[in-house]
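Student: Fold the following, please.
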Amino acid sequence: MLRHIPELPPEDIFPVDPWKIEQLGFEEHYIAQEESIFTVANGYLGLRGSFEEGRPVEHDETFVNGFYETWPIVYGETAYGFAKTGQTIVNVSNAKIIKIYVDDEPFVLGQVELRSFRRALNMKDGTLDREVVWETASGKRVRVESRRLVSFRHRHLAAIDCRITLLDDSAPVVVSSEIFTELGGVAGEGSGEDDPRKAKKFQGQVLEPRLHEARGRRVALAYRTRRSGLGLACGIDHLVEVDGPVHESIVLGGPLRESIRAEETAGRFDFRGEARAGQTIRVVKLLSYHTGEGADDRELMTRVHWSLDRGLEQGFEGLLRDQVECMDDFWRRSDIRVQGNHPRAQQCVRFNLFHLLQASGRADQHGIPAKGLTGQAYEGHYFWDGEIYIQPFLTYTAPRIARRQLENRHRMLDKARDRAREVNQRGALYPWRTINGEEASAYYAAGTAQYHINADIAYALRRYVQATGDTRFLHDHGAEILAETARLWLDLGFYQDRGDGRFHIHGVTGPDEYTAVVNDNLYTNLMARENLRYAAEVFSTIRLERPVHFERLAARLGLEPEEVERWRDAAEAMYVPYDERLGIHPQDGDFLRKKVWDLPNTPRSHFPLMLSYHPLVLYRHQVIKQADVVLAMFLLGDDFTAEQKKRNFDYYEKLTTGDSSLSACIQAIIAYEVGDDHSALKYMRAATLMDLADVGGNVRDGIHVASAGGTWMSIVFGIAGFRDHGGRFRFRPRLPDGWDRLSFRLTIRGSVLEVDLLPDTATYRLIEGDPLTVEHELEPLTLAPGAPVRRPITSTVVAAASLAKNEPDPARSEESEL
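Tutor: I've put the predicted structure just below:
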């Protein structure tokens, strides 16, 4: 079921543009939401979309991926094995600030007389652009232009190009460029006590000042977190230009006057002079951040100086050229092109793709936080979202980044082994939420009990290897992950002696967090079976094809061949719940015995339910936060018949609240598959507009990166009908009514495949690489460069729906719609 999806802003405020999210007019009421939407980031460094002048502001945050503080988790009543230490990403020094004064009047939106306002997230070039004209109290008009980027080429650099032009009169101008550090590490109000999704508000100081320097036009600061001991150095430097002849008359009051200073928590570069009408004062501000667990303060400061030196050498023009080259490469590999009578569709789809890049592009040795680097919600933690919702996009468009994410999970393996011992299990148990590899979830019922994180990682590993053919990574790193995750399942589960002799897994929580600590969760059992099977398959292959490597690996893991056979036996004996009377798969062993929640008569103000009802109330009912059985049908589609998929979808669709942003995209994919085209387009629209229309009412806290990945999936796996089960690459496309064309590219086994869909024809074109075999509606097609293959599409979608226009559901009244 779907709650009401808000309308997008009207076109006179939010114009339709295939490459921009543009805002025409200043709206103070939506500042927090716009700060998230207009974030620029590169996966390592993220600058929220707050204004350079520093106000008005809701959360003026800057984040560095993997830079966190720890804190003791306090329980009213504790128990053995509970997570002991929380982790929260730190709001680091704010270096965006550029304050402007004309006639001693500060430029502050909401306080000055605006003549025009335009701001745009330029998704083609990877910049945030703004142009404002304001009028001073004395009637002088001033144009302020800025362009902001966080470099994809230079991971530690960001830059702001700011230009101030007096349009019709001379005036004294002061520009103050600042860097400021909030030692508490959190911006804004609230601790998240009433909403577990929000970040913790630290008590006391987080960052300890270590070094501060000022010379020329440069300020550099260094800090260290008090508990986690992580080092941070950051700095700013400047290039200043005034147009016109290069002599003292450039500024009427004589030479430009400059000053620089640095303190423990702040630094500032000021310059001032009297500018003539028509003159443009240009300030290019360079920002650099470096972090490190082992590096000392002076080394980190040195790295900042190197980065700033590089930025000065290139100038803003050079950094922008690099940025455009990186963006061109991204769009060449990853763009989804939509043509039809819904003009906003292209714009909205690209917004989601752009934020996927911003969350992952230079994450490198770090994971991908649930909010990317757009907000502090969820503490900056890495969840299973990365493997199930983001890795498919990376695997098929940026396999190098996908590999880095899996390498990051391999680096966490020792801590996952430690966690398994803490919960009295063998093998490894990956943390439900983490930054450093340790479990940081304080609520075990909906956290630690979600053991399926192990199988999710194994599934992402298998998909990556099948799509890339990267068996070297599989053998050298992936096999170790598979062995330790399979060991956990074998130890956690058991054979039922007095019953069916099947292998059961009890006391776990599946993806649906409204149903916790259950027996035989269908999703968990099926994914664990896949994990066990794949582990057995890989080790059997390594033993046969690389016996020396197998011996070394077995010795390191303490692995006996009989253990591999036990994995295979458990997989084949796995219990799969099924209800013959209803013809559906129960979500778990007891789910169908519970009372059905009355969703149609639940007040809209009570959603999300977790903020209005005690967990025990939710656990006693058939009510679902997010797709669970339906997700299993997507990931392991070959394990279900078409009839089972239809019955399962229909049953669980009525029970799913939409309280999770992870649900709509999966429901869209399966709705397409079972022929419920109207629901499919509605769910896809909900996923696509999750942030632009603020579907969940919480975009102020950051972008829903997993839903952005789900948007890609709902198009590629939904509309194009792409499936990759068992290493076969199959398409069953159906273009929605009103879509004239859809095209995208996938990277498979090093080859680049372009899929081009018209209402009645699919064209498969190999852009580069070796010949590739795919299937169109079960027909094998062998593709070679320069020889596109066209095939008719035998079924079409007849439901009229749009990604960007509200369509009332005739089956539900406004009062009952959720």
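Student: Going by C-alpha atoms from here, please, whenever you check contacts or count neighbours.
Tutor: Fine.
Student: any idea how far Leu758 is from Ala275?
Tutor: Computed with Cα to Cα, to the nearest Å, the distance linking Ala275 and Leu758 is 57 Å.
Student: And the strands in the stretch 651-800 of the chain?
Tutor: Per DSSP state E, counting those that start in this stretch, the stretch 651-800 of the chain has strands spanning 730-731, 739-748, 751-757, 761-768, 772-776, 779-783, 789-792. These are given in chain order.
Student: Could you look over those strands and pick the most buried one?
Tutor: Mean neighbour count, computed with mean count of other Cα atoms under 10 Å, is highest for strand 730-731 among the strands of the stretch 651-800 of the chain, reaching a mean of 22.
Student: What are the contacting residues of that strand?
Tutor: Judged by Cα atoms under 8 Å, 6 or more residues apart in numbering, the contacts made with strand 730-731 from elsewhere in the structure are Ala720, Gly721, Phe722, Arg723, Asp724, Val774, Glu775, His776, Glu777, Leu778.
Student: I have a second one here; can you model it like the first so I can compare?
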Amino acid sequence: MQRIFEIDPWHLISHQLDDKTKLLQESLTSIGNGYMGMRGMFAEDYSGTTHAGIYIGGVWFPDRTVVGWWKNGYPEYFGKVINAVNFAQVNFWLNGEKVDLAQDQISDFTLDLDMQRGQLTRQFTVTKGEAQVQVSVTRFVSIAQKELFVLRYEFRNLGTTKVDLQIDSAINGDVYNQDANYHEQFWQVKMRQQTETTGLLVAKTKPNPFATPRYTTAMQMMNQTHLTAQSATAAAKQVVNRFSGELATGASTDFEKRVIVTTSRDYPDQAAVVTAAQQLSRKVAQYSYAELAAAQQQAWATRWQQADVKISGDPAAQQGIRFNLFQLFSTYYGEDKRLNIGPKGFTGEKYGGATYWDTEAFALPLYLAITPPQVSTHLLEYRYDQLPGAVHNAQAQGLKGALYPMVTFNGIESHNEWEITFEEIHRNGTIAYAIYNYTRYTGDDTYLREKGIDVLVGIARFWADRVHFSQRQQQYMIHGVTGPNEYENNVNNNWYTNLLARWTLQYTLASLSKISSAKNTTLKITTAEKTHWQDIIDRMYLPEDKKLGIFVQQDTFLDKDVQPVTAIPAAQRPINQHWSWDKILRSPYIKQADVLQGIWYFIDDFSPAVKKRNFDFYEPLTVHESSLSPSVHAILAADLHYEAKAVEMYARTARLDLDNYNNDTADGLHITSMTGSWLAIVQGFAGMRVRNGQLHFAPFVPQQWQGYEFQINFRGRLLHIEVTKAGTTITLQTGAPLTIDLAGQQLKLE
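Tutor: As a prediction, this is how the structure comes out:
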């Protein structure tokens, strides 16, 4: 664990400027608005360790897949997120000397991420010779106007002599990706314009050899200050506005930079992209800084009013859940159904900024409950719209039906690791499970009947072709897969994968009875096909050990030297940073919930005894080196009344990044797993379930907490749930009367 910020219910505050933790600090203070976002790097040039990452939703580059041994079925390209043109850059000089926070004498440093208002502030005093100036900086990415970035400085002369102040505000197209090969660049500057106080830069991604679009971005900046505008010569890939003036002793001045960012994702050509940027610039110019900041605060207040979780008695737990919700909503709030939730969001380049199965498994339940209904609908429609890509992926493997990608921007598989891309096919089942989860929670089967059924049938046809029939065992099997536990590759009969394949076929057959005859005709499902699906359902092999009373993770798992995680020396954890891949694959250690993931999905289908035996066997073997793992364990532990373990796992999922549990947060946050803290409270501690259309709760309060409260949307109602040591209060705030089950008691809410 590594904690670099103070504990505060609404803020991340640090007074340390330490180059050794600078990357971690930047990740944790990332901000965004779903349309774009950035790491918490300084706007000024910093000669120490830094990664100035700015990312725009849906803007990516297809890079050629290069492997030593090419095999049929490999993706043509893998997708990577592109570090955007740096529109946040601002540098300043005191008495002709450029300020560099890595080199200069800096005191009274404060960094504050205000999660309630959605803004990041810095304050510090820089001393250079006789000059001593206090600098206050505030930035936010507007959720009231998605294309808008605002940056404001205030300079105050604390010294005894006047100071000559110069500010250069730039848009810099000379940028690199952190993961660029051979120092390659992805942007080509196409157009530059500047006046004394404004600048425009247009850039386009370089050509690629694939049938994927190139992206054009226009960035229009406007600068406001009491200083005097000066002419400035910009480098070849930049536009720069320069301002200078004299700062008397005790005097202060301010400087404000606004940037509008538009892209060809929303406009047909470069001219339209530029026109839109200029029009939006004129629009936001009508408002004062105070008005823009107030709009940002009000927009965040609206989100918090519906989504906030309050915890009494544990400030670290409170900070953790709010931090996670803040970063989730900074990444995605459903405004654009062409976008999804990347595992790193706008906070780094690992995982390429693409879409993974994490969304359907972990994010959808949260968004169903605490955001407007269209947010979840857009998540489902994202996959429906990419069904043709899933069909393409299956065909590339010589299979029927639809194989949803492990990694994608456009529906086409763009991951370049074989054991993940083609073996981790369990993600196909989770896409189907999301449709079931949505329909079960909302009670609305419209999406299922009109669009979801196409997805289900495509996935069912894939499973029916991917299984094989063992003549020896007289059962259907699935060989050559990787389950959620990626510390085992190319195994046979992963229990979780086989379970999801069987369940998907069952759910698809049941769903076909709900659709129209016209839809049935379109899908072209024959009686013989349905009969084959039912045969697979009836004779699917699910490995099990009767003696131990557990489901076996895969056929040969019990042949390993099974030892608990406690047998690993502390100095060798996390094992993925200390052991060879060969050693990890031969070990019994589990990266994340695998069998337990399946039990969580269908938690009411297993008896307490079955859940207990499997949890007791697998949890001690799990190293939780996937960010997705702790929440599943927290929910199951709570279900089994293992309170201490549930609380331990909640702390791990809630503060995974804040406390840098896996020593990997410096390269970006774990956005999709941040839903785990909410799931651990709502499904874990509060025991929320939907059974036969009815909402159930079985709450408890962790011993070190005094209580907690949250709100959920459920079938047109808004419920407020408050759990304390004295009992549980559930209030129907809006909507029609509703009967719920509270710890076995039927209660009618009005």
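Student: about what we covered before: whichever of the contacts of strand 730-731 of the first structure end up buried, select them in ChimeraX.
Tutor: The following ChimeraX line selects those of the contacts of strand 730-731 of the first structure that are buried, judged by 16 or more other Cα atoms under 10 Å:
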select :720,721,722,723,724,774,775,776
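Student: Please convert the contacts of strand 730-731 of the first structure to JSON lines, extending it with distance to Trp71 of the first structure.
Tutor: Converted to JSON lines, the contacts of strand 730-731 of the first structure look like this (distance: Cα to Cα, whole Å):
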{"residue": "Ala720", "distance to Trp71 of the first structure": "46"}
{"residue": "Gly721", "distance to Trp71 of the first structure": "45"}
{"residue": "Phe722", "distance to Trp71 of the first structure": "44"}
{"residue": "Arg723", "distance to Trp71 of the first structure": "43"}
{"residue": "Asp724", "distance to Trp71 of the first structure": "42"}
{"residue": "Val774", "distance to Trp71 of the first structure": "50"}
{"residue": "Glu775", "distance to Trp71 of the first structure": "52"}
{"residue": "His776", "distance to Trp71 of the first structure": "53"}
{"residue": "Glu777", "distance to Trp71 of the first structure": "54"}
{"residue": "Leu778", "distance to Trp71 of the first structure": "54"}
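Student: Tell me the one among the contacts of strand 730-731 of the first structure nearest to Tyr495 of the first structure.
Tutor: Distances from the contacts of strand 730-731 of the first structure to Tyr495 of the first structure were compared by Cα to Cα; the smallest belongs to Asp724, at 31.4 Å.
Student: Show me what the closest one lines up with in the second structure.
Tutor: Asp724 of the first structure is assigned Val690 in the second structure as its aligned equivalent, the criterion being TM-score structural alignment.
Student: ok, the nearest residue to its match once chain neighbours are set aside to Leu738 of the second structure distance?
Tutor: If the residues on either side of it in the chain are set aside, Val690 of the second structure comes closest to His696, at 6.1 Å by Cα to Cα, 6 or more residues apart in numbering. The gap separating His696 of the second structure from Leu738 of the second structure is 12 Å, by Cα to Cα.
Student: before we move on, the earlier item: how close does the residue nearest to Val690 of the second structure get to Leu747 of the second structure?
Tutor: 10 Å.
Student: what's the overlap in contacts for the two?
Tutor: Taking Cα under 8 Å, 6+ apart as the contact rule, His696 of the second structure and Leu747 both touch Ile740, Asp741.
Student: Please name the spatially closest residue to His606 of the first structure (chain neighbours excluded).
Tutor: The spatially closest residue to His606 of the first structure, leaving aside those adjacent along the chain, is Ser612, at 5.6 Å (Cα to Cα, 6+ apart).
Student: wait, the one you found sits on Pro603?
Tutor: No: using Cα atoms under 8 Å as the test, Ser612 of the first structure is too far from Pro603 to be in contact (10.5 Å).
Student: Report the secondary structure state of the aligned partner of Asn72 of the second structure in the first structure.
Tutor: Applying TM-score structural alignment, one finds that Asn72 of the second structure aligns to Tyr80 in the first structure. Per DSSP: H, G, I helix; E, B strand; the rest coil, the local secondary structure of Tyr80 of the first structure is coil.
Student: Could you check which residue of the second structure pairs with Val283 of the first structure?
Tutor: The pairwise alignment with the second structure assigns Val283 of the first structure to Phe255, based on TM-score structural alignment.
Student: Tell me the spacing between that match and Tyr153 of the second structure.
Tutor: Applying Cα to Cα, one obtains 5 Å for the distance of Phe255 of the second structure from Tyr153 of the second structure.
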